[in-house]
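# here's my sequence, what's the structure:
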Amino acid sequence: MLRTDHPRDLDVLIIYTDPQHVTDLYAAHLWEVSLPLLDFIAMTPDEEDDYRFIQVTNAALLHSQPSSPAQHPSSQNCKTS
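A predicted model of the protein is given here:
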């Protein structure tokens, strides 16, 4: 279940093109020491297009990188509740 009136964690979508960035993020164990608890969801731009995760969950933008022509339009860090 992605949506609830009483969330116990914060889902953070990471859209990536370099798998090493996701590996490094998980290696940092950030979700183990954060409050609220973080649940990282990593997708490639194509996966996000297929699942429409941002649209379906009504995700809120937390931070985005400066745009570049090669960057996917939804390459943003978003949260859902």
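
# please make it C-alpha for all contacts and neighbour counts, starting now.
Will do.

# residue contacts, residue 41?
For residue 41, the contact set (Cα atoms under 8 Å, 6 or more residues apart in numbering) comprises 11-14.

# what about it, which SS state?
strand (DSSP: H, G, I helix; E, B strand; the rest coil).

# for comparison, sequence B:
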Amino acid sequence: MAQYFFDLRSGEIFSSDQDGIELPDAGEAHAMALSALIDAARDAVMEGTVNQHFSVEVRDGPDPVLEVAAVFHSKIFRTQ
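As a prediction, this is how the structure comes out:
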């Protein structure tokens, strides 16, 4: 088991994971990062955002392991 840290970047906002979580391998870390990205993007898309950049950067201590990133565009033209 290794300790993985999941840092979230949303546009200019960066949130560093100070606690991390123990996972068996990088494959599990990738699945967790993808899930976190989807959750973060879901909130922004529901609000209606244009070209919102998201990434989850995974590291095991100081070293990067992987990154999952996406750009979302959502526009609400009218509510009814």
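
# could you get me the TM-score between them?
The TM-score (TM-score structural alignment, normalised by the length of structure 2) is 0.25; 36 aligned residues with a Cα RMSD of 4.4 Å.

# circling back: tell me the one among the contacts of residue 41 of structure 1 nearest to residue 46 of structure 1.
For these, the closest approach to residue 46 of structure 1 (Cα to Cα) belongs to residue 14, at 12.7 Å.

# and that closest one, which of the three is it?
Following three-state DSSP, we place residue 14 of structure 1 in the strand state.

# on that earlier part again, highest neighbour count among the contacts of residue 41 of structure 1?
residue 13 (24 neighbours; other Cα atoms under 10 Å).

# any idea how far the nearest residue to that residue once chain neighbours are set aside lies from residue 23 of structure 1?
Closest residue to residue 13 of structure 1 apart from its sequence neighbours, by Cα to Cα, 6 or more residues apart in numbering: residue 41 at 4.7 Å. Per Cα to Cα, to the nearest Å, residue 41 of structure 1 is found 12 Å from residue 23 of structure 1.

# so which helix or strand takes in residue 32 of structure 2?
helix 26-47 (DSSP states H and E).

# which strands and helices lie in contact with that helix?
strand 52-60, strand 63-72 (3 or more Cα pairs under 8 Å, 6 or more residues apart in numbering; DSSP states H and E).

# name the residues that touch that helix?
4, 6, 23, 52, 54-58, 65-69, 72-74.
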